[in-house]
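J.: Take a look and give me a structure for this.
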Amino acid sequence: MKIAFVGKGGSGKTTLSSLFIRHLAAARVPVVAVDADINQHLGVALGLNEAQAAALPPMGSQLPLIKDYLRGSNPRITSAEAMIKTTPPGEGSRLLRVGGVNPVYDACARPVRLDDATVRLMATGPFTASDLGVACYHSKVGAVELCLNHLVDGREEYVVVDMTAGSDSFASGMFTRFDMTFLVAEPTRKGVAVYRQYKEYARDYGVALKVVGNKVQGPDDLAFLRAEAGADLLVSVEHSDWVRAREKGRTPRFEDLEEPNRRALRTLHEAADATYERRDWERYTRQMVHFHLKNAESWANARTGTDLAAQVDPSFVLGEDVATVLDEDVATVLGEDVATPQPA
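T.: Now for the predicted structure:
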């Protein structure tokens, strides 16, 4: 399942996404965690120190490797340089699996130990001095979007993405890449304003959206969120001494998280799992192609000097059945079975 955490800056989305990742890891669910926020805090929230978090390899710096690997033997993609963030897979493309072994994970992912389990952590990378004034946030997350376009996940396999604040993610098609989007909202007018904006943008694309109330201090706060979000309000999270201890640099075990908050995380897990039965790979592929053609027409054809519409394989539909076949080719390349999740 591919899960996004969104919300306004300061809403607590990174904290909530890190807690959800810890919950999944404790349940022995394979997890790839991705920090796609321009302010890179997920690594620290998962227990890395500042130096360790800063040492995470930026996915953007590995974009040539990512493109070359995912391109595979796809005859519709003339070169890795002709690939853009929205390039869809087709016959001959290599696909990623959550628990797989591949050069992309080797270059970009690092293991993070969480109590008695391990997750993979990837990061877009922060802005650098060379980016200032000449680059935008979306140039950083292109590698994430390309990987999501080529990723096949099954039941009880999770990719959890901590997204950028506000509605910036709508500047690309990445917002349609998720089975469930959890919008973290404070009980304030600004908090619910982001929810309204996100819901309006997502409506035409069938994006599954649920609100997670945060910083709720009493019945009045909860009533406010219920009035504003209605049935979209899934659950609220209480103040946590466990989180406060983590923020002070202490290392409490996840099993000591307050039971009401553990119950809230179980609710998120159940809601995410429920989307599996409604998964529509044809629609997922169709939306991928839609945004690719839009990008091709608006800027990418001119940028690459290539008709990128020709990259679309009209007979290809992403899905678990396709991944099973292509896994055999990848295993031959790597000399190992990439479909088998690595043990935590």
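J.: Going by C-alpha atoms from here, please, whenever you check contacts or count neighbours.
T.: Will do.
J.: Do a quick rundown of the strands in the stretch 151-300 of the chain.
T.: In the stretch 151-300 of the chain, the strands defined using DSSP state E, counting those that start in this stretch lie at 151-152, 158-162, 180-185, 209-213, 233-236.
J.: Report whether residue 11 is found in a helix, as I expect.
T.: No: using DSSP: H, G, I helix; E, B strand; the rest coil, the assignment for residue 11 is coil, not a helix.
J.: possible to save the strands of the stretch 151-300 of the chain as CSV with mean neighbour count and distance to residue 52?
T.: Formatted as CSV, the strands of the stretch 151-300 of the chain follow (neighbours: other Cα atoms under 10 Å; distance: least, Cα to Cα, whole Å):
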stretch, mean neighbour count, distance to residue 52
strand 151-152, 22, 27
strand 158-162, 25, 18
strand 180-185, 27, 27
strand 209-213, 24, 29
strand 233-236, 20, 31
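J.: run this one through as well so I can compare:
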Amino acid sequence: MRIAFVGKGGSGKTTLSALFSRHLARTGAPVLAIDGDINQHLAEALGHNDGPLDAPPLGAHLDRIKDYLRGTNPRITSREAMIKTTPPGRGSRLLRLLGDDELHTRHVRRVGEVPLMVTGEFDESDLGVACYHSKLGGVELYLSHLVDGPGEYVVVDMTAGADAFASGLFTRFDLTFLVAEPTRKGVSVYRQYREHAQEFGIRIAAVGNKVTGEDDLLFLKEQLGDDLLTHLVDSPWVRSAEQGRTEAGPESLEPLNRHALNILRETVDSHPRNWAALHAHAVEFHLRNARAWANGTTGLDLAAQVDPDFVPGPAALVV
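T.: This next block holds a predicted model:
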């Protein structure tokens, strides 16, 4: 199952991404966390404090990733012809979660109990010539070629705000959690996201965060209604962990917050994946990108990259 955490900057989506990833890992579930935010702080939130993380960022190795994933797919003639929305087809290399393959071996590093991938920071060489969504192409291609099964989890900390809709990556998830603080600004981002999600049939749920009392909770209930799945209270444990003042593990998280994490997992697990629908979304956004810019950039008709008889999923692994 693939889960995204989105929300206003400062809402706590990175903290919740880390807490949920650690919560899953402690149960023994296979889980991969991916830092897809322009501010790369997920490693720290997972407990890394030993200097730079030795994990080659996906965004800096897109050509190599494309060469690996396109495999022998005859519809993709070169790395230059492969864009971030290019869907897999027969001959493409499909991935098992945390498998013994080149991509996982090269790009995954363990932070505590959680394996982590990073997209990389937006650095000086990108200024004025690129947008951060170009770096997210590695995540989009990874998820498009991943065949993950029930009880396996990919948790992605996404870019802040409705900016997450600037690429087709938002269609790659089974469930998107919108983290909302009990403020007007926090709720306004939720409303933006909900409108976009409803347009494309994307499944979302709102998660209240930093709730300090009944007034905060009442505000969220009034503003979010039935979309409010659960909430987390303001956490002294999280604050201590972020300040490096606690040695206690996440098992010391407040009971109300641990209960909220259980609700998140139950909600994720309650919705089986429809592989055909997931792939149809990928094809739709690939064709949109092809028409909008990619055909002109590559000089090719990238609609031809769509393999009409192919649907990813467990059956495709044994073909």
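J.: coming back round to it: quick one: which of the strands of the stretch 151-300 of the first structure is nearest residue 246 of the first structure?
T.: Closest approach to residue 246 of the first structure among these (Cα to Cα): strand 158-162, 18.4 Å.
J.: mean per-residue distance, the closest one to the second structure?
T.: Superposed on the second structure, strand 158-162 of the first structure shows a mean distance of 0.2 Å to its aligned residues (mean Cα distance after the TM-score superposition for the first structure).
J.: which residues in the second structure does that strand match up with?
T.: Aligned by TM-score structural alignment, strand 158-162 of the first structure corresponds to residues 153-157 of the second structure.
J.: hmm, back to that, mind putting the strands of the stretch 151-300 of the first structure in TSV, distance to residue 251 of the first structure included?
T.: Listed next are these as TSV, based on distance: least, Cα to Cα, whole Å:
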stretch	distance to residue 251 of the first structure
strand 151-152	33
strand 158-162	22
strand 180-185	24
strand 209-213	25
strand 233-236	24
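J.: mind checking what residue 181 of the first structure lines up with in the second structure?
T.: Aligned by TM-score structural alignment, residue 181 of the first structure pairs with residue 176 of the second structure.
J.: Roughly how far does the aligned partner of residue 139 of the second structure in the first structure sit from residue 71 of the first structure?
T.: Superposed on the first structure with TM-score structural alignment, residue 139 of the second structure falls opposite residue 144. For residue 144 of the first structure, the distance to residue 71 of the first structure equals 15 Å [Cα to Cα, to the nearest Å].
J.: got it, and residue 148 of the first structure?
T.: Going from residue 148 of the first structure to residue 71 of the first structure by Cα to Cα gives 14 Å.
J.: what does residue 54 of the first structure give?
T.: 29 Å.
J.: Looking at the two, which is more packed in?
T.: Taking other Cα atoms under 10 Å, residue 54 of the first structure and residue 71 do not tie; residue 71 has more neighbours (26 against 17).
J.: sorry, back to before: ok, the match of residue 181 of the first structure - contacts?
T.: Contact analysis of residue 176 of the second structure by Cα atoms under 8 Å, 6 or more residues apart in numbering lists 3-6, 202-205.
J.: By neighbour count, which of those residues wins?
T.: Going by other Cα under 10 Å, residue 6 tops these with 32 neighbours.
J.: Report all helices and strands that the host helix or strand of that one contacts.
T.: In the assignment (DSSP states H and E), residue 6 of the second structure maps to strand 2-7. Identification of packing neighbours for strand 2-7 of the second structure by 3 or more Cα pairs under 8 Å, 6 or more residues apart in numbering; DSSP states H and E yields helix 13-26, strand 153-157, strand 175-180, helix 184-200.
J.: average offset between the third one and the first structure?
T.: Average distance between strand 175-180 of the second structure and its aligned residues in the first structure, after superposition and using mean Cα distance after the TM-score superposition for the first structure, equals 0.4 Å.
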